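J.: quick one, what's the 3D model for this:
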Amino acid sequence: MSIVVTGASGQLGPLVVESLLERGVDPAEIVATGRAVEKLGALADRGVRTERLDFDDVPDTVPWLGEGDVLLLVSGSEVGKRVPQHQAVVDLAVRSGVRRIAYTSAPAADDTTLAIAPEHAATEQLIRASGLPFTFLRNGWYTENYQQAFEQARETGVVTSSAGDGRVASAPRADFAAAAAAVLATEGHEGAVYELFGDVAWSFDELAAAFAEVLGRDVTYQRLMPDEHRALLVSFGLDEGTAGFVVALDQAIADGLLGLTPGDLSRLTGRPTEPLLETVRSWV
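T.: Sure thing, here's the model as predicted:
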């Protein structure tokens, strides 16, 4: 049996492979796949099998995926293309006879107004329709999503958002990767749907305070109305569609969609999620 991880040339996938190795999984039993195989060299040096898998060009069969394997489908990054890409990988998994598929989805994917959710909900539906035993890892917000805001605060002393008093229960990618590794390497997860968030939901005032402590300078939270936020983003060079998408995500935070703390993430990893301040300190 092999554990096959897609997206291993991206940001989350290699951390999942690293977590599997930390759990003591034999590197010879891990297959790390990605579109950019040249980025998989460090994993190959650890004894992990590396293979190319392009979501836009999924073959009918591959020699490295077979009966009894467990597959992690790390969601694609190309908004608008995810559903057909994911369908191609799921079809390959069905043809290959995999034992179980895990998928990195979005919070409450099938019952939310979150802007990123529709493609994830559609993917969950097609996985259910495939008949494969599944596990859905509904990943919340990565703390790293605010690394650019940290750099802006370093320069300007300001954090801008239209999220109001909304809170974000974020965690670093490494915590989500550890949860995925636990699901891949252990039994008892068939049919499970995990809502994965950090243990603590922080406000943007608290985000600004964390930035200030690490940077050693005053940082304030500038609250914007959605229209103001959209106009500011456009003035920075974002197109209208992207600016609207960012503002919609902040509205989701204002509505409380990303501030949940169900505890699934820390239960899967067996440890508390990394606090906001600790992650921010790692960016210096």
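J.: for the rest of this, base every contact and every neighbour count on C-alpha atoms.
T.: OK.
J.: how many neighbouring residues does Leu276 have?
T.: Leu276 has 22 neighbours, counted by other C-alpha atoms under 10 Å.
J.: pretty sure it contacts Gln147?
T.: No: with contact defined as C-alpha atoms under 8 Å, Leu276 does not reach Gln147; the gap is 11.5 Å.
J.: contacts only, for Arg82.
T.: The neighbourhood of Arg82, defined by C-alpha atoms under 8 Å, 6 or more residues apart in numbering, consists of Ser75, Gly76, Glu119.
J.: so the second one sits in a helix?
T.: No: counting by DSSP: H, G, I helix; E, B strand; the rest coil, Gly76 falls outside a helix, being coil.
J.: what's the closest non-adjacent residue to it?
T.: When the adjacent residues along the chain are set aside, Gly76 lies closest to Arg82, with 5.7 Å between them (C-alpha to C-alpha, 6 or more residues apart in numbering).
J.: what's the answer for the last one, then?
T.: Spatial nearest neighbour of Glu119, chain neighbours left out: Val83 (5.9 Å); criterion: C-alpha to C-alpha, 6+ apart.
J.: and what of the first one?
T.: Nearest residue to Ser75 in three dimensions, chain neighbours excluded: Thr104, at 5.7 Å (C-alpha to C-alpha, 6+ apart).
J.: any chance you could list what contacts the host helix or strand of the one you found?
T.: The secondary structure element spanning Thr104 is strand 100-105 (assigned by DSSP states H and E). Contacting residues not belonging to strand 100-105 are listed as 68-75, 93, 120-121, 124, 132-139, 183-184, 190 [C-alpha under 8 Å, 6+ apart].
J.: now show me the structure for the sequence below, then we'll compare the two:
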Amino acid sequence: MIAVTGASGALGRHVIDALLETEAPSSIRAIVRSPEKVADLAARGVQVVRGDYDAPETLGTALAGVDRLLIISSSEIGKRTPQHRAVIEAAKATGVGFIAYTSLLRADTSPLALAEEHVATEAMLAELSVPVAVLRNGWYLENFHSAIVSAPELGAIAGASGEGRISAALRADYAAAAASVLRDPPTAQTVYELAGDTSFTRAELAAEVARQSGKPVVYNDMSQAEYAALLIKVGLPEGFAAILADSDAGTAKGALFSDDRTLSRLAGRPTGTLAAAVATALAAAK
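T.: Below you'll find the predicted structure:
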């Protein structure tokens, strides 16, 4: 039995889809906070069970009989450490034999504030006696969707990443890699640094949007504080704006660049490209 937490999220659904390419639906368990949101998965034969990071009493039942588990990191920044601890403790109590976890690219040395809770979770996993795979994911190309869509009208893409390069890939790429590891797990604790095959700067992103849209688009590089203020001005919560601005500042320091090809090797294909991601976003906006 292979289980995936957070299976109703964008990454989780991609992982389930990737597993269904080779595994029997009845051997896959989707652990979600609200089972009604994934009725389509149940209709496909996937086991759907309730398991809530914030309700530890639900996790033991959700993990009963599970052999291999993928813990998709919580989206609730600031609450991740206790939430992940609850899942890990339940997995240990129910005898799960292998655990994979979605972390952050080079989390142990990353300057990003986002890394802190991932490092704490990795430390908890390192204490387990079962094999563990730490999937240190880089940025998703989908993270730029809204910026791509609005750029032709605004004439600009803003950020604080300077000339920092971003080795992004599609969620589906990371999901394919995760599914590969779940099918053929390592026999010891293993860390995988995962990033896109190619990289780009925010200026190159703006140039690609301009090329495909036929409209002038430039990159406006700002200070971290200026970018955070802009994000707040357009409606983002202050805390989330601060995290995004911090991530951009870290990008300028190389935090999201990697020339490692482990992701495409595990996925069994080249990772998605910037050009394709821009084309998809612009087409969706029409």
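J.: what's the TM-score here?
T.: Once the chains are laid over each other, their TM-score by TM-score structural alignment, normalised by the length of the first structure reads 0.94; 282 aligned residues with a C-alpha RMSD of 1.7 Å.
J.: is it true that Arg230 of the first structure lies in a strand?
T.: No: with three-state DSSP as the criterion, Arg230 of the first structure is located in helix rather than a strand.
J.: so what's it up against?
T.: Contacts for Arg230 of the first structure were tallied using C-alpha under 8 Å, 6+ apart; they are Glu240, Ala243, Gly244, Val247.
J.: let's verify the closest residue to the first one other than its chain neighbours: helix, strand, or coil?
T.: Take Glu240 of the first structure and drop its neighbours on the chain: the residue closest to it by C-alpha to C-alpha, 6+ apart is Val234, 6.4 Å away. Recorded secondary structure, Val234 of the first structure: helix (three-state DSSP).
J.: for the stretch 101-250 of the second structure, what spans make up the helices?
T.: Along the stretch 101-250 of the second structure, counting by DSSP state H, counting those that start in this stretch, helices occupy 115-126, 145-154, 171-183, 202-213, 224-233, 238-252.
J.: ranking these by burial, who's on top?
T.: Among the helices of the stretch 101-250 of the second structure, judged by mean count of other C-alpha atoms under 10 Å, the one packed with the most neighbours on average is helix 171-183 (a mean of 23).
J.: which part of the first structure matches it?
T.: When the first structure is aligned by TM-score structural alignment, the counterpart of helix 171-183 of the second structure is residues 173-185.
J.: what's the average distance of that stretch to the second structure?
T.: When the second structure is overlaid, stretch 173-185 of the first structure sits 0.4 Å from its aligned residues on average, using mean C-alpha distance after the TM-score superposition for the first structure.
J.: leaving out sequence neighbours, find the closest residue to the aligned residue in the second structure for Arg100 of the first structure.
T.: For Arg100 of the first structure, the aligned position in the second structure is occupied by Phe98, per TM-score structural alignment. Spatial nearest neighbour of Phe98 of the second structure, chain neighbours left out: Arg68 (4.8 Å); criterion: C-alpha to C-alpha, 6+ apart.
J.: what is the burial count for Gln189 of the second structure?
T.: By the other C-alpha under 10 Å criterion, the neighbourhood of Gln189 of the second structure contains 18 residues.
J.: identify the residues contacting the residue nearest to it when sequence neighbours are not counted.
T.: Spatial nearest neighbour of Gln189 of the second structure, excluding adjacent residues (C-alpha to C-alpha, 6+ apart): Val132 at 4.5 Å. If a contact means C-alpha under 8 Å, 6+ apart, then Val132 of the second structure has Phe98, Ile99, Ala100, Tyr101, Leu125, Ala126, Pro186, Ala188, Gln189, Thr190 as its contacts.
J.: number of residues surrounding the last one?
T.: Just to be clear, that refers to Thr190 of the second structure. By the criterion of other C-alpha under 10 Å, Thr190 of the second structure has 14 neighbours.
J.: over to the third one?
T.: Ala100 of the second structure has 25 neighbouring residues, counting by other C-alpha under 10 Å.
J.: hmm, back to that, so where does the residue mapped onto the residue nearest to Glu119 of the first structure from the second structure fall, helix or strand?
T.: Mapped onto the second structure by TM-score structural alignment, Val83 of the first structure lines up with Thr81. Element membership of Thr81 of the second structure, judged by DSSP H and E, is helix 80-94.
J.: returning to that earlier point: filter the contacts of strand 100-105 of the first structure to the buried ones?
T.: Of the members of the contacts of strand 100-105 of the first structure, the ones counted as buried by neighbours, 16 or more other C-alpha atoms under 10 Å, are 69-75, 93, 120-121, 124, 132-139, 183-184, 190.
J.: tabulate the helices of the stretch 101-250 of the second structure in CSV, adding columns for distance to Ser264 of the second structure.
T.: As requested, the helices of the stretch 101-250 of the second structure are exported to CSV (distance: least, C-alpha to C-alpha, whole Å):
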stretch, distance to Ser264 of the second structure
helix 115-126, 23
helix 145-154, 22
helix 171-183, 7
helix 202-213, 21
helix 224-233, 32
helix 238-252, 22
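J.: how about the residue nearest to Phe98 of the second structure, what's its partner in the first structure?
T.: With TM-score structural alignment as the criterion, Arg68 of the second structure matches Val70.
J.: what's the answer for Glu208 of the second structure, then?
T.: Under the alignment defined by TM-score structural alignment, Glu208 of the second structure is paired with Ala210 of the first structure.
J.: mind checking how far the spatially closest residue to its match that is not a sequence neighbour is from Val247 of the first structure?
T.: Closest residue to Ala210 of the first structure in three dimensions, ignoring its sequence neighbours and counting by C-alpha to C-alpha, 6+ apart: Leu277, at 5.6 Å. Plainly put, Leu277 of the first structure is 25 Å away from Val247 of the first structure if you go by C-alpha to C-alpha, to the nearest Å.
J.: now Pro27 of the first structure
T.: Note on Pro27 of the first structure: its distance to Val247 of the first structure, by C-alpha to C-alpha, is 42 Å.
J.: the equivalent of Val159 of the first structure over in the second structure: neighbour count?
T.: Structural alignment places Val159 of the first structure opposite Ile157 in the second structure (criterion: TM-score structural alignment). The burial count assigned to Ile157 of the second structure is 22, neighbours taken as other C-alpha under 10 Å.
J.: contacts only, for Ala175 of the second structure.
T.: By C-alpha under 8 Å, 6+ apart, the residues touching Ala175 of the second structure are Leu11, Gly12, His14, Val15, Ala18, Ala267.
J.: shared with the first structure, which of those?
T.: Comparing those with the first structure on both residues aligned by TM-score structural alignment, their matches' C-alpha atoms under 8 Å, the contacts found in both are Leu11, Gly12, His14, Val15, Ala18.
J.: fine, thanks again, bye for now.
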